[in-house]
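Participant: Sequence first, predicted coordinates after that:
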Amino acid sequence: MPFRPSHSLLDCELLNLASAFCQLQLPFFFIPLVEMASTTLICDTQPWKDLKAHTEDIKKTHLRDLMNDKERCESMMVEFDGMFLDYSRQCATLETIDKLYKLAEAASLKQQINRMYSGEHINSTENRSVLHVDLRAPRDAVINSDGKHVVPDVWNVLDKIKDFSEKVRNGSWVGATGKPLKDVIAIGIGGSFLGPLFVHAALQTDPEAVEFAKGRQLRFLANVDPIDVARNIAGLSPETTLVVVVSKTFTTAETMLNARTLREWISSALGPSAVPKHMVAVSTNLTLVEKFGIDPNNAFAFWDWVGGRYSVCSAVGVLPLSLQYGFSIVEKFLKGASSIDEHFRSAPFEKNIPVLLGLLSVWNVSFLGYPARAILPYSQALEKFAPHIQQVSMESNGKGVSIDGVPLPYEAGEIDFGEPGTNGQHSFYQLIHQGRVIPCDFIGIVKSQQPVYLKGEVVSNHDELMSNFFAQPDALAYGKTAEQLLKENVSQHLIPHKTFSGNRPSLSLLLPSLNAYNIGQLLASYEHRVTVEGFVWGINSFDQWGVELGKSLATQVRKQLNASRTKSEPVEGFNFSTTTLLTRYLQRWRYDLSEILEIHGNLGKKMIIPPSSQMHTHV
């Protein structure tokens, strides 16, 4: 069947592609068929076109006027299981929201959600199901993947984690010298690091979690930079440390180098035979786990239908978090996430928090032209939330083609960043108020984890914090006019500098508290928000091919560094810029035995790392 492009912008791209393959002189059967590119893009649908036309009307409307419509505002407030969403400060009317629902229908959003929950291979480029919702499903739930009921497998791993973590915590599992393992270092990178770190940071000051974590430490080692290693082992003893190595394939370059480094730290202090008592794995590659020196019985599985950035509810996060806080706390976190999973699957769109969040993101990015989003939690406990969602969102939806490989002629994907309030107010809020328009998510907590009331103060510390949470969205929406400044007798020459245009969109999400359950709710809401965006944009939110190119090029550089260090070979095979940089790096920093220090089992004692090739076999 001949290719029939549905979008005229593709013609030149396809001709260029065909020409390029012809120049390669590949056999005919090697030339990829572009039949899949005939899929209609969402921008070709009538609801998209209607929203494009509607955008012109919205641009003539100010939030000052929209906020005067009580009926509109009331219709833009949704509550579920203690969570309260207010999106009335979005640059949108009720007509806008209705048109977004029609866009969702055109994108078959409901059907796409059902396909995900039913285990279909919606990650088409990797031919995989996307079932991170299974990781927190109730024990009696029935969810299939490739014809297999997978929930029992999930709970088998959870039960194994519960049993193991309780043994470590109660002292029945001890280290090689008989001492309890009270300190845990989890080694992982990307989704194997950011998600668990976010949950850990959020639980660290929760009163219930604090009680369960007494006398214990949990640290996360991600960066291959040796500085990260040094900081993680500082103040720890190998005798009381358990290392969790998180790598599905057990081949992740950065993770495995860090794992070998800590293995050396342990074995140099306690002997090689101590490694199985001080290191466990989260992996499916039992052969490499055993070869590394870890007992495969102490490997905790997860599955290829779990993407790294969605893996915090698997053994990736559950194991280290259970070791720190106990399985009962982590189970509450899983239940919170599960409550949102069911809400996302079953609630009508007008009451569905993740769906509303996702549709509003599509509106802001693709129609209003606002590419970024600020995530602003007014809780220091959520300091690692924005970095985690940054990865979930940008790795998922940072795509330039549709799920069928068609170049996107519209903007998709958000640039996410954030900082807890009120710190951010003294950092980048200046730009948000008077510079570029950046839609904001304000996240507030009704009950503080650590309330403080000082005698003589007008309000409590938490009330002071929340005063800003409530004020900032209004400041962005209403701004301040020249007329208002004149009435305040502001000097004429300062009026342009003190004028705030307003009309800057935001939404407010209010949680009753920040316990394990609420943390799970928050995480799942944002995970599903990203999924909604991807479904509407028509992209694959569950692959990450953009991560691979740099990694493959780094392999070439690694080989060159080794050849130059060990055989004094010149830098070859790179462009002029990279050749210059590599040569300068090699010439300006030679291995200096007086400066290079090996991590040694006895803290405070330092040994010299042998230079060149010996280093690679030693560590």
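Facilitator: Nice, I can see it.
Participant: drop to CA atoms for contacts and neighbour counts, all remaining ones
Facilitator: Noted.
Participant: Which strands or helices does whatever helix or strand residue 521 lives in pack on?
Facilitator: Here residue 521 is covered by helix 516-537, with elements defined by DSSP states H and E. Here helix 516-537 touches helix 109-117, helix 191-203, helix 327-346, helix 353-362, helix 385-397, going by 3 or more CA pairs under 8 Å, 6 or more residues apart in numbering; DSSP states H and E.
Participant: Turn the ones you listed into JSON lines, including mean neighbour count.
Facilitator: Rendered in JSON lines, the data for these read as follows (neighbours: other CA atoms under 10 Å):
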{"stretch": "helix 109-117", "mean neighbour count": "17"}
{"stretch": "helix 191-203", "mean neighbour count": "24"}
{"stretch": "helix 327-346", "mean neighbour count": "21"}
{"stretch": "helix 353-362", "mean neighbour count": "24"}
{"stretch": "helix 385-397", "mean neighbour count": "22"}
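Participant: Select, out of these, the one closest to residue 253.
Facilitator: For residue 253, the closest of those is helix 191-203, at 13.5 Å, according to CA to CA.
Participant: what ranges do the helices span in the stretch 151-300 of the chain?
Facilitator: 151-170, 191-203, 207-212, 226-233, 253-270, 275-278, 286-292 (DSSP state H, counting those that start in this stretch).
Participant: so what does the second one touch, helix or strand wise?
Facilitator: So that's helix 191-203. In terms of contacts (3+ CA pairs under 8 Å, 6+ apart), helix 191-203 is packed against strand 217-221, helix 315-325, helix 385-397, helix 516-537.
Participant: contact partners of the second one?
Facilitator: Contacts of helix 315-325 from elsewhere in the structure, counted by CA atoms under 8 Å, 6 or more residues apart in numbering, are 157-158, 161-162, 165-166, 168-169, 184, 186, 192, 195-196, 200, 209-210, 212-213, 216-218, 244, 246, 282, 300-302, 311-312, 327-330.
Participant: what do you get if the cut-off is 6 Å, keeping everything else the same?
Facilitator: By CA atoms under 6 Å, 6 or more residues apart in numbering, the surrounding residues in contact with helix 315-325 are 161, 165, 192, 196, 209, 212-213.
Participant: Same check on the third one?
Facilitator: Applying CA under 6 Å, 6+ apart, the set of residues contacting helix 385-397 from outside is 194-195, 198, 309, 375, 413, 416, 418, 530, 541-542.
Participant: Need the max-distance pair from those residues.
Facilitator: Farthest apart among the contacts of helix 385-397 - using CA to CA - are 418 and 542, which lie 23.0 Å from each other.
Participant: looking at the helices and strands packed on helix 516-537, which is closest to residue 97?
Facilitator: With CA to CA as the measure, helix 353-362 is the member of these nearest residue 97 (8.4 Å).
Participant: Residue 545 and residue 539, how far apart?
Facilitator: The spacing between residue 545 and residue 539, counted by CA to CA, to the nearest Å, is 13 Å.
Participant: do the same with residue 398
Facilitator: Taking CA to CA as the measure, residue 398 falls 9 Å from residue 539.
Participant: another one to put next to it:
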Amino acid sequence: MPLRCDQSALWPQLAAHYSSHGQYLDMRQAFAQDAQRFAGFSQSAPHVFADLSKNLWDRDTEALLLDLARDCGLAQHRDAMFAGEAINTTENRAVLHTLLRRPAGLVLPGDVPETAQRLAGVHHTLDAMLQYAEQVRSDAAITDVVNIGIGGSDLGPHMAVRALEEFRIPGKRFHFVSNVDGHELHHVLQGLRPESTLFLVASKTFTTAETMMNAHSALTWFAAQGGRDVARHFAALTTNIEAAGAMGITTTFGFWDWVGGRYSLWSAIGLPIAIAIGAQGFRDFLAGAHAMDEHFRTAPLAQNLPVRLGLLDVWYRNFHGFTSRCIAPYHAALGRYSAYLQQLEMESNGKRVAQDGSLLTCVTSPVLWGEPGTNGQHAFFQMLHQGADVLPLEIVAVRKASHPLPGHQQKLLANALAQTQALMVGKASDDGHRHFPGNRPSTLMLLEALTPASLGALIALQEHRVFVSGSLWGINSFDQWGVELGKVLARDLEARWDSGDVTGLDGSTAGLLQRLRAAPAAWEIVNRL
């Protein structure tokens, strides 16, 4: 088990460095004193160029953080993940989403004996899934594809299909239903015809409450609208073939317990992506991610972009005390990117106990939030520039436009650069309302173009960055027990809905349940009191 960062002898050294130097660092002075700062704190990785120079660190800080990573055994933990060891200790599972994008037959040093068989199974399922995707793409009678899933079965595919809209097949519309709120499904169904719709039900176990509720409602609608041949118009992305068959669904594509939900868009859960961009597009998506995997696996720590980002996250969260990170993609097609990263990082690293179950002495995941630029500039950027809290900003920009409209891309990119510049340099004024303190951190990631390969690399970069910070904190980034309690209590409250029994409930929950069960007339009486 890796050494926890707060138990390393280097942890107090970093604390002392922050107290004597780090908290006083002024990026404007740092650039003035180091002509090579941009070169030293920017780097290329597969499909991604990142500028880390407008952040609150210097070479001494990064050197200490790299020493911390070595002391905590980060490289060994990374290698154990790639090799297929059961690093998900609370569930005794391997963590092998990287295997989903590994080329067929590729053997890596240290692979556990099961890896070859697992990889063969991955490519068998991938080939079958992509063959089915091409069948759907060539079927002109199917005009609408509806993905029904939640969490990792929705966020990743939804984000990627929207991001890659330039590469989508014409003549087909893609819809994503996740919320158990019937408003969402009803709104989608209103524009559909059963004979031209394909429903994809995405749930590994086929027991996810929200997904199964929506799937049954979709089946009911399908029958009520005169739909015929469930087997043709429904497919399941699940390992529970029996449960899918009980619903009349015979086309299924499974995946494995060593694929966590928030890492599953590379698996059969990515079927809507494959239908949207085609088999070759999906293989390019996987290849971009694999290229980033190889960078993370082989690059020295000091030139390893996921490592540097993860170390910066630890520096900001534990020493500067920054509680959140703003995500602002300067590309409208990345409108779901922030939501996707929220699950990836906050579900992975939103933990307060170490792998051995002991309480941590340091905090972990920041809150991630954001919207695409330039929209965010006219909403919350006021707080980034002049608010009392320092909130690091992370921008994703794309050099090549994905549209033919003249002038737009230059204006968009100028805005992206201007925000990072303004956050750092600020503007002095005797009028406090017009004073910008500056010295506020930002990171800019630049893609040449938004393509299946570059998107795959960008997502894999973020996955590995989360791994790095989680590894240093000594937590298990690959379970999510925190989502369970609310589900259990919801089932209990559903059972009480008909009976009205509030025995054992706290006063607030009991009162709210009784109010929600009350007839409309009773509501009017209460409102008049």
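Facilitator: On my side now, so go ahead. This is a predicted model, so every value here is computed, not measured.
Participant: Give me the TM-score for this pair.
Facilitator: Remark: TM-score between the superposed chains equals 0.95 [TM-score structural alignment, normalised by the length of the second structure]; 515 aligned residues with a CA RMSD of 1.6 Å.
Participant: Residue 545 and residue 539 of the first structure: which has the busier surroundings?
Facilitator: Under the criterion of other CA atoms under 10 Å, the comparison of residue 545 of the first structure against residue 539 puts residue 539 first, with 27 against 10.
Participant: Identify the residue of the second structure aligned to that one.
Facilitator: Counting by TM-score structural alignment, residue 539 of the first structure lines up with residue 475 in the second structure.
Participant: what does residue 527 of the first structure give?
Facilitator: If you follow residue 527 of the first structure across to the second structure using TM-score structural alignment, you land on residue 463.
Participant: Contact partners for its match?
Facilitator: Counting by CA under 6 Å, 6+ apart, residue 463 of the second structure touches no other residue.
Participant: now the helices: where do they sit in the stretch 1-150 of the second structure?
Facilitator: Taking DSSP H, counting those that start in this stretch to define them, one finds helices in the stretch 1-150 of the second structure at 10-20, 27-33, 37-40, 59-71, 74-83, 115-138.
Participant: How much space separates residue 57 of the second structure from residue 82 of the second structure?
Facilitator: Taking CA to CA as the criterion, residue 57 of the second structure is separated from residue 82 of the second structure by 30 Å.
Participant: now residue 271 of the second structure
Facilitator: Here the criterion is CA to CA. By it, residue 271 of the second structure lies 24 Å from residue 82 of the second structure.
Participant: do the same with residue 105 of the second structure
Facilitator: As judged by CA to CA, residue 105 of the second structure and residue 82 of the second structure stand 15 Å apart.
Participant: pretty sure residue 417 of the first structure is in a strand, no?
Facilitator: Yes - judged by DSSP: H, G, I helix; E, B strand; the rest coil, residue 417 of the first structure forms part of a strand.
Participant: and residue 119 of the first structure, what pairs with it in the second structure?
Facilitator: Residue 119 of the first structure maps onto residue 84 of the second structure when the alignment is built from TM-score structural alignment.
Participant: Look at residue 517 of the first structure and say how many residues are nearby.
Facilitator: When neighbours are counted by other CA under 10 Å, residue 517 of the first structure registers 20.
Participant: residue contacts, the aligned residue in the second structure for it?
Facilitator: Aligned by TM-score structural alignment, residue 517 of the first structure pairs with residue 453 of the second structure. Taking CA under 6 Å, 6+ apart as the definition of contact, the neighbours of residue 453 of the second structure are 284-285, 288.
Participant: ok, of these, which one's closest to residue 46 of the second structure?
Facilitator: Looking at those and their distance to residue 46 of the second structure, the nearest is residue 288, at 7.4 Å (CA to CA).
Participant: isn't that closest one right next to residue 457, touching?
Facilitator: Yes - applying CA atoms under 6 Å as the test, residue 288 of the second structure and residue 457 come out as touching, 4.6 Å apart.
Participant: So what does residue 149 of the second structure match up with in the first structure?
Facilitator: Structural correspondence for residue 149 of the second structure with respect to the first structure (TM-score structural alignment): residue 188.
Participant: hang on, that match packs against residue 223?
Facilitator: No - Residue 188 of the first structure is beyond contact range of residue 223, at 8.5 Å (criterion: CA under 6 Å).
Participant: who has more neighbours, those two?
Facilitator: residue 188 (27 against 17).
Participant: give me every residue that touches the more buried one.
Facilitator: With contact set as CA under 6 Å, 6+ apart, residue 188 of the first structure has these partners: 222, 246, 255.
Participant: Can you lay out the helices and strands packed on helix 516-537 of the first structure as CSV showing distance to residue 460 of the first structure?
Facilitator: As requested, these are arranged in CSV below (distance: least, CA to CA, whole Å):
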stretch, distance to residue 460 of the first structure
helix 109-117, 43
helix 191-203, 21
helix 327-346, 28
helix 353-362, 30
helix 385-397, 25
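Participant: Which stretch among the ones you listed approaches residue 502 of the first structure most closely?
Facilitator: Where those are weighed against each other on CA to CA, the nearest is helix 353-362, at 18.7 Å.
Participant: Could you tell me where that closest one falls in the second structure?
Facilitator: Following TM-score structural alignment, the aligned partner range for helix 353-362 of the first structure in the second structure is 305-314.
Participant: What mean distance separates the matching stretch from the matching residues in the first structure?
Facilitator: Once the two structures are superposed, the average separation between stretch 305-314 of the second structure and the matching residues of the first structure is 0.8 Å (mean CA distance after the TM-score superposition for the first structure).
Participant: How many residues are close by residue 219 of the first structure?
Facilitator: By the criterion of other CA under 10 Å, residue 219 of the first structure has 18 neighbours.
Participant: Looks like it contacts residue 185 (just checking).
Facilitator: Yes - under the criterion of CA under 6 Å, residue 219 of the first structure makes contact with residue 185 at 4.8 Å.
Participant: how about residue 67 of the second structure, what's its match in the first structure?
Facilitator: The alignment partner of residue 67 of the second structure in the first structure, by TM-score structural alignment, is residue 102.
Participant: ditto for residue 438 of the second structure
Facilitator: With the correspondence set by TM-score structural alignment, residue 438 of the second structure lines up against residue 502 in the first structure.
Participant: which element is that match on?
Facilitator: Per DSSP H and E, there is no helix or strand for residue 502 of the first structure.
Participant: Next, count neighbours for it.
Facilitator: Residues near residue 502 of the first structure, counting by other CA under 10 Å, number 21.
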